[in-house]
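Undergrad: Please find the sequence and the predicted model below.
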Amino acid sequence: MNLSKSLAATLIAGSSFFGAAAVAEEINVYSYRQPELLKPLTDAFEAETGIKANVLFAKNGLVDRLGSEGENSPADVLLTVDVGRLDAMKQAGIWQAIPTDITAKIPGEFVDPDGAWAALSLRARIFYVSKDRVSDEELSYADLANPKWQGRVCTRSGQHAYNIGLIAAQIANEGEEATKTWLEGVRDNLARKPTGNDRAQVKAIFSGECDISIGNTYYMGKMVTNDKEPEQKEWAASVRLVFPGAAQNKTHVNISGVGLAKHAPNLDGAKKFIQFLLSEKAQSIYAETNFEYPVLPGVEASDLVKGWGELKADDLSLAEIADKRDEASKLVDEVKFDEGPQN
């Protein structure tokens, strides 16, 4: 089977993705993660095992592609961010269980109960606050709805996967009605209609458009190390991070994760790849290069990340969050969150 030229152009492995020329010691990875984030991991995997990981990257459509390819799919594993996409893979039935001996060391809340997926790293959804205009040292998600912050909050679309995950966690922890009331309060505290990505919110704080935003932790690392766009370092210098309290005073986390394809043609190599991604070596690579939190207990975050504060992750099951995502999306539409303040 040959990939079309347009898809083949996205490969980062340096060889044909799948076909007669492929050798046994190769695996094929469908990935929503950016190629530059994966290369340190795939290089280390090949160096350790001799198995080449051919990576097909796309921003969208890989779950549908896996389904349409069926038994002829070349994919061995799927890598993605956000539990919603992993759950979509599960609901589509295009997975097989990851062996429990591979995921045994991972906390249970970060592994699908049926083995359909496993977390590889964690990202916390925290507050970016103005150094000059916000003195609060402690904040909770509930505080986002406090009238104190009216006209001072900014965020990306409520329908974005990162915010849907947070809202779904609120539903799981607080109930749907309480979450609806909270979401209305957050909406009415917005300084503008939700727009842009997480970094754009930090830019808005830098420019004085708002004072507090919601964002994933790793964006701070991306900004402070961004030599290609040094203005982002200025944005980052204008804010500090505050870790919010959720249930039991813990912070909502989402994941990057992996699924094992139902018809994986290179099954043994695929299992070795997942096992490697959950090893201390790979988890340290995640920590140092991607500014994410390792999911394997005992592996520390990078010094930069540790300097932002202590993460006390909510131990709510990610599978439960996935189950509440549809409810979260409906609430966002119901309260017209993306239209901005209604007061």
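TA: Done, it's in. All of these numbers come straight from a predicted model, not from anything done at the bench. Numbering: from 1, shown residues only.
Undergrad: hey, let's count contacts and neighbours off CA atoms from now on
TA: OK.
Undergrad: top strand in the chain by residue count?
TA: Ranked by number of residues, the top strand in the chain under DSSP state E is strand 118-130.
Undergrad: Okay, helices next: where are they in the stretch 101-250 of the chain?
TA: Shown for the stretch 101-250 of the chain, the helices assigned by DSSP state H, counting those that start in this stretch span residues 161-174, 176-188, 198-207, 218-224, 231-237.
Undergrad: which stretch among these comes nearest residue 112?
TA: helix 161-174 (15.7 Å; C-alpha to C-alpha).
Undergrad: Which elements pack onto that closest one?
TA: For helix 161-174, the elements it packs on are helix 83-92, helix 176-188, helix 318-323, helix 325-334, judged by 3 or more C-alpha pairs under 8 Å, 6 or more residues apart in numbering; DSSP states H and E.
Undergrad: For residue 289, find the nearest of these.
TA: helix 83-92 (21.3 Å).
Undergrad: Also compute the angle for the closest one relative to helix 161-174, please.
TA: Angle of helix 83-92 versus helix 161-174, following axes from the mean of the first three to the mean of the last three C-alpha atoms, to 10 degrees, is 80 degrees.
Undergrad: also this one, for the comparison:
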Amino acid sequence: MRLKLAATATIALALLPMSASADEEVNIYSYRQAYLLKPLLNAFKQETGIDTNVVFAKKGLAERLEREGRNSPADIVMTVDISRINELVERDLVQTVDSEVLNKNVPENLRHPEGKWFALTTRGRLIFTSKDRVEEGEITTYEELADDKWDDRICTRSGKHPYNIALISSMIAHHGEAETEAWLEGVKDNLARKPQGGDRDQIKAIAEGVCDVSIGNSYYYGNMLQDENQRAIAEQVRLVFPNADGRGTHINISGISLTKSAPNRDNAIKLMEFLSSAEAQRIYAEANTEYPANPDVDPSGLVAEWGAINPDKLSLQEIANHRNAAVKLVDRVDYDGE
């Protein structure tokens, strides 16, 4: 069976075979684009001599694994949020990994209780505010997004996007469904426009004066600062780490799981352990302007310049367990409606 390695706009990658019986290789299904993984996989190859093959997709990898069943060539799935990785667990598509290395390198709240997924990097779900129209310290918590003072001043992407679902799930975990529903209604009432676009678009909307406050992942801001065409836009907003003085800022993860079929299981676990190591964590986190999951590795580059993050210590699995309730709340308040 041959699968094509995904090509991206910034790097052209050759076609690589994926075989369910090949030696000294690891086959990866990834929701993260292949060029972002390339430095890591090159380092892994140099250290171990093991080749890696990547198939990138924006969606549908769980369905693909289900179709392929035990004949799937995939050893590993790499995801970009807790919802997608938990979907693999719920569909019984991944297996337990009992690794002292992974358990040492990845904190308990950033891994599945039975070892079915492990975080590689984290990112904060931050509040962005206009430097011109919002005073520093004027908003400091997620809860304040529902305050009447922000009426017609907030922009967000769809409430049903996995990043917002994870945030809403964390609110349910901390406050319960009834209080979170009231909060979500308040946020919707404060929207300056119907939810649309991605996280970068919310920062652009602040720069254009459409709104004064938005929600977004920290790495999008970092990526914009590194893009000469978007830097001036990003520089018009201020970063707020919500609830930093309390329970901590909600974080999401990029993560990794071992598939149930995993024809190259031993090599795949070697890769998982390598990705949790200090060397790989520095490469991965800096390349994507994210925070290392390994607590022994300090943030670097732009992320370090933003200052320390006080992350919510809530288990990401507990957040994932509230996903269905969060989706229902988004529907109930018609968050994405006019």
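TA: That came in fine, so what should we check first? Just so you know, these numbers come straight off a predicted model, no measurement behind them.
Undergrad: circling back to that earlier point, now tabulate the helices of the stretch 101-250 of the first structure in a markdown table and tack on mean neighbour count.
TA: A markdown table is the format used below for those (neighbours: other C-alpha atoms under 10 Å):
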| stretch | mean neighbour count |
| --- | --- |
| helix 161-174 | 23 |
| helix 176-188 | 20 |
| helix 198-207 | 22 |
| helix 218-224 | 19 |
| helix 231-237 | 18 |
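Undergrad: closest one to residue 76 of the first structure among these?
TA: Proximity to residue 76 of the first structure (C-alpha to C-alpha) singles out helix 161-174 among the helices of the stretch 101-250 of the first structure, at 24.7 Å.
Undergrad: mean per-residue distance, the closest one to the second structure?
TA: Mean deviation of helix 161-174 of the first structure relative to the second structure after superposition (mean C-alpha distance after the TM-score superposition for the first structure): 0.3 Å.
Undergrad: who's in contact with that helix?
TA: Under the contact criterion C-alpha atoms under 8 Å, 6 or more residues apart in numbering, helix 161-174 of the first structure has outside partners 82-84, 125, 156-158, 178-179, 247, 252, 254, 316, 320-322, 324-325, 327-329.
Undergrad: Which one of the helices of the stretch 101-250 of the first structure lies nearest to residue 294 of the first structure?
TA: Closest of the helices of the stretch 101-250 of the first structure to residue 294 of the first structure is helix 218-224, at 12.2 Å (criterion: C-alpha to C-alpha).
Undergrad: What span of the second structure is that closest one aligned with?
TA: On the basis of TM-score structural alignment, helix 218-224 of the first structure is assigned to residues 219-225 in the second structure.
Undergrad: picking up where we left off before, average gap between the longest strand of the first structure and the second structure?
TA: Relative to the matching residues in the second structure, strand 118-130 of the first structure has an average distance of 0.5 Å after the fit, by mean C-alpha distance after the TM-score superposition for the first structure.
Undergrad: chain center to that strand: distance?
TA: With C-alpha atoms, centre = their mean, to the nearest Å as the basis, strand 118-130 of the first structure stands 8 Å off its chain's centre.
Undergrad: cool, stretch 115-124 of the first structure as well?
TA: 9 Å.
Undergrad: hey, where'd the strands end up in the first structure?
TA: Secondary structure of the first structure by DSSP E: the strands cover 26-31, 52-57, 77-81, 95-96, 118-130, 153-154, 212-216, 239-242, 253-261, 293-294.
Undergrad: deepest of those strands, which one?
TA: strand 153-154 (a mean of 28; mean count of other C-alpha atoms under 10 Å).
Undergrad: helices or strands next to that strand in the packing?
TA: The elements that strand 153-154 of the first structure packs onto, with contact taken as 3+ C-alpha pairs under 8 Å, 6+ apart, are strand 212-216.
Undergrad: just the angle between the strand it packs on and helix 198-207, please?
TA: 150 degrees.
Undergrad: how far apart are strand 212-216 of the first structure and its match in the second structure?
TA: Superposed on the second structure, strand 212-216 of the first structure shows a mean distance to its aligned partners of 0.4 Å (mean C-alpha distance after the TM-score superposition for the first structure).
Undergrad: circling back: mind putting the helices and strands packed on helix 161-174 of the first structure into CSV with distance to residue 204 of the first structure?
TA: Compiled in CSV, these are given as follows (distance: least, C-alpha to C-alpha, whole Å):
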stretch, distance to residue 204 of the first structure
helix 83-92, 28
helix 176-188, 17
helix 318-323, 29
helix 325-334, 22
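Undergrad: Out of those helices, the one nearest residue 287 of the first structure is which?
TA: Of all those, it is helix 83-92 that lies closest to residue 287 of the first structure, at 19.3 Å by C-alpha to C-alpha.
Undergrad: which of the residues in that closest one are buried?
TA: By neighbour count on 16 or more other C-alpha atoms under 10 Å, the buried set for helix 83-92 of the first structure is 83, 84, 85, 86, 87, 89, 90.
Undergrad: now for residue 324 of the first structure: what does it line up with in the second structure?
TA: Residue 324 of the first structure maps onto residue 322 in the second structure, by TM-score structural alignment.
Undergrad: For residue 151 of the first structure, which residues are in contact?
TA: Counting by C-alpha under 8 Å, 6+ apart, residue 151 of the first structure has contacts 188, 189, 190, 191, 192, 210.
Undergrad: possible to save these as JSON lines with distance to residue 67 of the first structure?
TA: What follows is the contacts of residue 151 of the first structure, written out as JSON lines (distance: C-alpha to C-alpha, whole Å):
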{"residue": "188", "distance to residue 67 of the first structure": "41"}
{"residue": "189", "distance to residue 67 of the first structure": "42"}
{"residue": "190", "distance to residue 67 of the first structure": "40"}
{"residue": "191", "distance to residue 67 of the first structure": "42"}
{"residue": "192", "distance to residue 67 of the first structure": "39"}
{"residue": "210", "distance to residue 67 of the first structure": "43"}
